[in-house]
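1. only geometry, no sequence info:
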């Protein structure tokens, strides 16, 4: 089987957490797109849900498939969000933002009672940092912001190249929120919490791709089958 097949397996497993009448957050990225496809089949079969997408790309996909959509202003409290990740460790700490939607993804996730992360086994890591950490930053004062990020990250034990992300046209990548992305190649992040706290001190940094204490369940599919990881034992786990 291919990684594409494993992504679909993880997405199919996540459908078990969806109940009729739920308000759902829809993630962004190749794995989350598999979930949207499968959810659309359930909607066509009669499942009643309303969904808040985390990006314009996900919104377009879901709308084309006939999934009922709403905004977070209309439904500020969601039952469940299903999203992917660029990295996931044993404690369900994540790096997200490879698709450029990290700010909306975090807003939607935190607005959700429960968050399920789906991934193929290549995203599973012992320590975060192999994937460059994305940071969403405002365009104004970019050089000053990057300088502060470099300093605060170093104080937290993280050093490495910090590069402005560019799009296919060679111009700086622009998020759905009109911001830019800095990709930070820090290597292993020994203390993600310390780095996250430090980055919050940078005024021009809107949000980081560190998702800590947010995921409730991780679904990882790979050569050994489907594995379910839980952040803590809860009624959510017992229900499943």
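-> Noted; the coordinates are in hand. Worth saying up front: this structure is predicted, and the values here are computed from it rather than measured. Numbers count the residues shown, from 1 in each chain.
2. CA only for contacts and neighbour counts going forward, please
-> Noted.
3. contacting residues for residue 214?
-> 93, 109, 110, 115 (Cα atoms under 8 Å, 6 or more residues apart in numbering).
4. tell me the one of these nearest residue 46?
-> Nearest to residue 46 among these, counting by Cα to Cα, is residue 115 at 23.4 Å.
5. quickly find the element holding the closest one.
-> Residue 115 is part of strand 112-120 when elements are defined by DSSP states H and E.
6. after that strand comes which helix or strand?
-> Strand 112-120 is succeeded, C-terminally, by strand 133-137 (DSSP H and E).
7. show me what that next one is packed up against.
-> In terms of contacts (3 or more Cα pairs under 8 Å, 6 or more residues apart in numbering; DSSP states H and E), strand 133-137 is packed against strand 180-185, strand 205-208.
8. could I get these in JSON lines, plus columns for mean neighbour count and distance to residue 31?
-> Below are the helices and strands packed on strand 133-137 laid out as JSON lines (neighbours: other Cα atoms under 10 Å; distance: least, Cα to Cα, whole Å):
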{"stretch": "strand 180-185", "mean neighbour count": "23", "distance to residue 31": "21"}
{"stretch": "strand 205-208", "mean neighbour count": "21", "distance to residue 31": "21"}
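9. and of the ones you listed, who's closest to residue 144?
-> Closest among these, once you apply Cα to Cα, is strand 205-208, at 10.6 Å.
10. could you list every helix and strand in contact with the next helix or strand along the chain from that closest one?
-> Later in the chain than strand 205-208, the nearest helix or strand by DSSP H and E is strand 210-211. Strand 210-211 sits against strand 94-95, with contacts defined as 3+ Cα pairs under 8 Å, 6+ apart.
11. other residues contacting the strand it packs on?
-> Strand 94-95 has contacts (Cα under 8 Å, 6+ apart) with 85-88, 128-129, 131, 133-134, 209-212.
12. and what of stretch 146-163?
-> Taking Cα under 8 Å, 6+ apart as the rule, stretch 146-163 contacts 182-187, 189-191, 194-195, 198-199, 202.
13. could I get these as a markdown table with distance to residue 119?
-> Formatted as a markdown table, these follow (distance: Cα to Cα, whole Å):
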| residue | distance to residue 119 |
| --- | --- |
| 182 | 23 |
| 183 | 21 |
| 184 | 22 |
| 185 | 21 |
| 186 | 22 |
| 187 | 21 |
| 189 | 20 |
| 190 | 22 |
| 191 | 23 |
| 194 | 25 |
| 195 | 24 |
| 198 | 28 |
| 199 | 26 |
| 202 | 30 |
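14. can you pick the most crowded of the contacts of residue 214?
-> Using other Cα atoms under 10 Å as the neighbour test, the contacts of residue 214 are led by residue 109, with 28 neighbours.
15. surely it touches residue 25?
-> Yes - judged on Cα atoms under 8 Å, residue 109 makes contact with residue 25 at a distance of 7.2 Å.
16. what about versus this one:
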């Protein structure tokens, strides 16, 4: 995805925000453009919003741009905007977590009245699993035992590691197993239930909650809108 396409999708998402909103701020490179565009509106229009960030990186970026932030609470979030790693055409079901923020992303997404996704055409798939892996967030304690149970489901899990070989840690201090063996996921609801029934599994990268629309940025700077 080129920077003009990312910028177009991010700016389009920022235009959906209205004064007084609680806004869920997702993670990733396209969301950085959305946050930058949103900050411009805060300073140029006097837009009063509170951002609910899905990662420490997003929180730091929002604060740098002068956006007030808070944790999610009992108050519904008016609008959540986030990226995705796979978007199933037609259903708009998602796979997320390639960047490692899936638990916090799902907490914020489920707190929202509206959920909008920003992405590029390379993230569109005919069936979830097409890009080859499903992230699963697990507790550090007993992660090998959790991995064994996931392997019994056919997941072929591999512990995600940083460049130096140490296990990647999420913002919550958990590990991620990248599951390469599920292939095309024809029944994501059943797979999600099976994975979440395993002790030690904290969250899966299957995002099956309703998506209002997907904003697809293009190289010429235009945006295509997809809806279910």
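-> The structure has been received and is ready for your questions. These numbers were taken from a predicted model, which means no experiment stands behind them.
17. got any residues that touch both of residue 109 and residue 25 of the first structure?
-> Both residue 109 of the first structure and residue 25 are contacted by residue 81, under the criterion Cα under 8 Å, 6+ apart.
18. mind listing the strands for the first structure?
-> With DSSP state E as the definition, the first structure shows strands at residue ranges 23-26, 50-53, 78-83, 87-88, 94-95, 112-120, 133-137, 161-164, 180-185, 205-208, 210-211, 217-222, 225-230.
19. list the buried residues in the longest one.
-> So that's strand 112-120 of the first structure. Using 16 or more other Cα atoms under 10 Å as the burial criterion, the residues of strand 112-120 of the first structure that qualify are 112, 114, 115, 116, 117, 118, 119, 120.
20. looking at the residues you listed, spot the one nearest residue 102 of the first structure.
-> Set against residue 102 of the first structure, the nearest of the buried residues of strand 112-120 of the first structure by Cα to Cα is residue 117 (13.7 Å).
21. spatially nearest residue to that closest one (excluding sequence neighbours)?
-> Closest residue in space to residue 117 of the first structure, ignoring its immediate chain neighbours: residue 218 at 4.7 Å, by Cα to Cα, 6 or more residues apart in numbering.
22. go on, residue 15 of the first structure?
-> residue 39 (7.1 Å).
23. can you verify my assumption that residue 202 of the first structure contacts residue 145?
-> Yes - under the criterion of Cα under 8 Å, residue 202 of the first structure makes contact with residue 145 at 6.9 Å.
24. picking that back up, can you add neighbour count and distance to residue 65 of the first structure and give the contacts of strand 94-95 of the first structure back as CSV?
-> Formatted as CSV, the contacts of strand 94-95 of the first structure follow (neighbours: other Cα atoms under 10 Å; distance: Cα to Cα, whole Å):
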residue, neighbour count, distance to residue 65 of the first structure
85, 28, 23
86, 24, 25
87, 27, 28
88, 27, 29
128, 26, 35
129, 21, 35
131, 19, 31
133, 25, 32
134, 28, 30
209, 25, 29
210, 23, 31
211, 23, 29
212, 14, 32
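25. what's the most distant pair in those?
-> The distance between the two most remote of those (Cα to Cα) is 15.7 Å, for 131 and 212.
26. okay, now the residue nearest to residue 65 of the first structure when sequence neighbours are not counted: neighbour count?
-> Leaving aside its sequence neighbours, residue 65 of the first structure sits nearest to residue 40 (Cα to Cα, 6+ apart; 6.0 Å). Using other Cα under 10 Å, residue 40 of the first structure has 21 other residues around it.
27. so who does residue 40 of the first structure touch?
-> Contacts of residue 40 of the first structure were listed using Cα under 8 Å, 6+ apart, and they are 62, 65, 66, 67.
28. just the buried residues of those.
-> For the contacts of residue 40 of the first structure, buried by 16+ other Cα under 10 Å: 62, 65, 67.
29. if I look at the first one, how far off is residue 80 of the first structure?
-> Going back to what we said before, that points to residue 62 of the first structure. Using Cα to Cα, to the nearest Å, residue 62 of the first structure is found at 16 Å from residue 80 of the first structure.
30. just the last one next, same as before
-> With distances defined as Cα to Cα, the gap from residue 67 of the first structure to residue 80 of the first structure amounts to 15 Å.
31. likewise the second one?
-> Residue 65 of the first structure sits at a distance of 20 Å from residue 80 of the first structure (criterion: Cα to Cα).
32. repeat that for residue 194 of the first structure.
-> 28 Å.
33. which of those two has more residues huddled nearby?
-> Using other Cα under 10 Å, the more surrounded residue of residue 194 of the first structure and residue 80 is residue 80, with 23 against 14.
34. does that one really touch residue 110, like I thought?
-> No - the criterion here is Cα under 8 Å, and residue 80 of the first structure misses it with residue 110 at 10.1 Å.
35. number of residues surrounding the aligned partner of residue 148 of the second structure in the first structure?
-> Counting by TM-score structural alignment, residue 148 of the second structure lines up with residue 147 in the first structure. Neighbour count of residue 147 of the first structure, defined by other Cα under 10 Å: 13.
36. identify the residue spatially nearest to residue 114 of the second structure, adjacent ones excluded.
-> residue 79 (4.8 Å).
37. again with residue 75 of the first structure
-> residue 23 (7.7 Å).
38. give the contact list for the one you found.
-> So residue 23 of the first structure contacts 49, 50, 51, 52, 75, 78, 79, 80 (Cα under 8 Å, 6+ apart).
39. so the third one sits against residue 75, correct?
-> No - counting by Cα under 8 Å, residue 75 is not a contact partner of residue 51 of the first structure; they are 9.2 Å apart.
40. of the two, who's got more company?
-> For the pair residue 51 of the first structure and residue 75, the greater number of neighbours falls to residue 51 (22 against 14), based on other Cα under 10 Å.
41. let me see the contact set for the more buried one.
-> Per Cα under 8 Å, 6+ apart, neighbours of residue 51 of the first structure: 23, 24, 25, 26, 67, 68, 69, 70, 71.
42. tell me the most packed of the residues you listed, by neighbour count.
-> residue 25 (30 neighbours).
43. tell me the contacts of it?
-> So residue 25 of the first structure contacts 51, 52, 53, 54, 78, 80, 81, 82, 108, 109, 112 (Cα under 8 Å, 6+ apart).
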